[in-house]
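Asks: Have a look at this prediction, sequence included:
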Amino acid sequence: MNHPFPNIAIVGAGISGMGAAHLAYALGIPAFLSDAKPLKAKDKELLEQWGIGYEENGHSMDRLKAAAAVIKSPGIPHTSATIQALKNAGRIVLGEVDWAAQYTKAKLIGITGSNGKTTTATLCHHIIAAEKDAVLAGNVGQSLAGTLADRMQQGQPDPEVVVLELSSFQLDDVVQLKLDQGILTNITPDHLDRYEYDIRKYAASKMQLATYTTGHFIYC
């Protein structure tokens, strides 16, 4: 299998970061995880089991800059000093969903919105799963990377359809994601502290879903 990035650095553990680490392990891609906070004992145990190096309570910038690409957890803002330094150094920084999507040929359905996105994503998955091998991932339940890694290790085939619940934070991390279908439930003020208390910037973040959708786009 050809990999777009021969090695990666992961900034931030959490569900997305650990999912990316798991997928890197399943694919045999060298990876290094860095978190500004202490790591959970269980996460350390898993990283050691997967043979993935890690650090906690800070970032070794030289090591992060040495990676072919940096996978960023959605909870870390692009304005953070670490992310800005990596971008200024010319490093590719992308989100876990964007990176993981390169390793599936499934039809991708992206769903976002200020309210109702979890209900909509869950319902869509329930309906589709009645006839196809479909998984639900993203901002609900498990990360896309973690879901794909689990299936690989269990010897399961690539899913036919992936229903992705996407937060505005995850949409902000997209570099090259292509969705087959997109659904935007609504836009109401939320997470404005992340967007300089400007509803227009928040709305623009949500509307990115239309840009990344190659097929039908539904705005409820």
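Replies: Okay, I see it.
Asks: can we go C-alpha only for contacts and neighbour counts from here?
Replies: Fine.
Asks: can you pull the contacts of the spatially closest residue to Gln181 that is not a sequence neighbour?
Replies: Once flanking residues are discounted, Gln181 sits nearest to Ile109: 4.7 Å by Cα to Cα, 6 or more residues apart in numbering. For Ile109, the contacting residues are 161-164, 179-183, by Cα atoms under 8 Å, 6 or more residues apart in numbering.
Asks: From those residues, pick the one nearest Ile128.
Replies: Each of these was checked against Ile128 using Cα to Cα; the closest is Val161, at 8.0 Å.
Asks: separation between the closest one and Lys206?
Replies: According to Cα to Cα, to the nearest Å, Val161 stands 22 Å off from Lys206.
Asks: Between these two, which has more neighbouring residues?
Replies: Neighbour comparison, Val161 and Lys206: the larger count goes to Lys206, with 25 against 21 (by other Cα atoms under 10 Å).
Asks: Just the buried residues of the helix or strand where that one lies, please?
Replies: According to DSSP states H and E, Lys206 maps onto helix 199-212. Under the neighbour-count criterion of 16 or more other Cα atoms under 10 Å, helix 199-212 has 199, 202-203, 205-207, 209-210, 212 buried.
Asks: which outside residues touch that helix?
Replies: Residues contacting helix 199-212 (Cα under 8 Å, 6+ apart): 110, 112-113, 167-168, 171-172, 176-179, 182-184, 187, 189-192, 195, 217.
Asks: are any of these buried, and which?
Replies: 110, 112-113, 167-168, 171-172, 177-179, 182-184, 187, 190, 217.
Asks: also this one, for the comparison:
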Amino acid sequence: MKCIIIGAGNAGRPVARILNHTGNQVIITDRKILEEFPPGVQKTIKTMEDEGVELMLGSDASKGIEKVDHAYVSPTVPGNSPIRKLLQDKQVKILDNDYVSKVINDILDLDIIGITGTLGKTSTTHILSDIFQSAGYNVWTCSSRMGNLLSEVIVDGIVNGLHKINDIAILELPHGTSRLMSKVDLNIGVITNIYPDHLDEFEYSMEKYVARKLFIVDSSKILVSGMQCINYLEDLRDDTIYYCQENSKCNVNGKLKDGILDITYDMPNLNINGHFETSFKLLGYYIENSIAASAAALAYG
């Protein structure tokens, strides 16, 4: 496949790199020249060029259309833009995020746990990774500690073969990254919570924000969620495993007393129940994140 990526921004770069990695001929275009990008982005673009992506920066994207049969257009490019019309006139097939997500899904042949939500994603990701590492697993951990653009971090991990040398991937999935991960099969999906943050990115619509977060409902074989999300999920899945702090209505319930975190769990759909205690150093909201990580690890088995 010969493909042109319109826009070398946050959406276009990881798409260009993953398509190139899977054996396609890829051109990436942008009106900006290389030096106009931030230093970190310049480094990524140069890496892509070294890997075989053809750069057409600071030039008219129409010049590259004659060379290709497929195109990916960054979401920031207006729907009525001349370049979109030109692609239509030239009958160039448009690739969407679902297509790219399926490409990533075909590559990732290891078990995956994905964590989304508004608050606590990063902490939950690392607590869960520590649990699996302590159990002897080789873990590919991907969180915002590794970089601000998680889709780019995940693609970089794929290109460098991290999915081949680890037993399990534990991936933080913020709403921006969900575009490229919406069709990736998750063994366990975790939603920490959904609060009205980042609404400026969703036309100040809580409904649109919630919809973006809930991509994980269909992607997850087993879904784990904070009790705060029950109103969003109860009509979508009746097998969600809910966790919370000191609330007997949850499937996984955690209580902290005298430096001991007490976890009681009952997951009828998985036929497991029980109780354990562990020493715990109090760090505020890490209690909830630790309960979330415990619930996901127990659900995994």
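Replies: Cool, got the structure. These numbers come from a predicted model, not from an experiment.
Asks: How alike are these chains, TM-score-wise?
Replies: TM-score of the superposed chains, computed with TM-score structural alignment, normalised by the length of the first structure, equals 0.73; 207 aligned residues with a Cα RMSD of 3.5 Å.
Asks: in the second structure, what residues pair with the helix holding Lys206 of the first structure?
Replies: Mapped onto the second structure using TM-score structural alignment, helix 199-212 of the first structure covers residues 206-219.
Asks: ok, back up a step: counterpart of the residue nearest to Gln181 of the first structure over in the second structure?
Replies: Ile109 of the first structure maps onto Ile113 in the second structure, with residues paired by TM-score structural alignment.
Asks: so which helix or strand takes in its match?
Replies: strand 111-116.
Asks: so that strand versus helix 206-213, what angle?
Replies: On the basis of axes from the mean of the first three to the mean of the last three Cα atoms, to 10 degrees, strand 111-116 of the second structure is oriented at 160 degrees to helix 206-213.
Asks: Next, the angle strand 111-116 makes with the very next helix or strand once past strand 111-116 of the second structure.
Replies: Elements were assigned by DSSP H and E; along the chain past strand 111-116 of the second structure, the next helix or strand is helix 121-134. Orientation note: helix 121-134 of the second structure sits at an angle of 160 degrees relative to strand 111-116 (the same axes, to 10 degrees).
Asks: Check which element follows helix 121-134 of the second structure along the chain.
Replies: strand 139-142.
Asks: OK, contacts around the residue sitting nearest the centre point of the second structure?
Replies: Note on the second structure: the residue nearest the mean C-alpha position is Leu173, at 2.9 Å, using Cα atoms, centre = their mean. Counting by Cα under 8 Å, 6+ apart, Leu173 of the second structure touches 114-116, 121, 143, 150, 181.
Asks: one step back: centre of the chain to the strand holding Ile113 of the second structure, how far?
Replies: Centroid displacement of strand 111-116 of the second structure relative to its chain, using Cα atoms, centre = their mean, to the nearest Å, is 8 Å.
Asks: compared with the first structure, how much does that strand deviate?
Replies: Compared with the first structure after the fit, strand 111-116 of the second structure shows a mean deviation of 1.1 Å (mean Cα distance after the TM-score superposition for the first structure).
Asks: which residues of the first structure fall in helices?
Replies: Along the first structure, counting by DSSP state H, helices occupy 14-27, 41-50, 61-65, 81-88, 96-100, 117-129, 144-153, 168-172, 199-212.
Asks: Include distance to Asn7 of the first structure when you put those into JSON lines, please.
Replies: Below are these laid out as JSON lines (distance: least, Cα to Cα, whole Å):
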{"stretch": "helix 14-27", "distance to Asn7 of the first structure": "9"}
{"stretch": "helix 41-50", "distance to Asn7 of the first structure": "15"}
{"stretch": "helix 61-65", "distance to Asn7 of the first structure": "11"}
{"stretch": "helix 81-88", "distance to Asn7 of the first structure": "16"}
{"stretch": "helix 96-100", "distance to Asn7 of the first structure": "12"}
{"stretch": "helix 117-129", "distance to Asn7 of the first structure": "32"}
{"stretch": "helix 144-153", "distance to Asn7 of the first structure": "15"}
{"stretch": "helix 168-172", "distance to Asn7 of the first structure": "21"}
{"stretch": "helix 199-212", "distance to Asn7 of the first structure": "25"}
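Asks: which stretch among those comes nearest Leu33 of the first structure?
Replies: Leu33 of the first structure sits nearest to helix 14-27 of all these, at 7.4 Å, using Cα to Cα.
Asks: May I see the buried residues of the closest one?
Replies: Buried-residue list, helix 14-27 of the first structure, by 16+ other Cα under 10 Å: 14-26.
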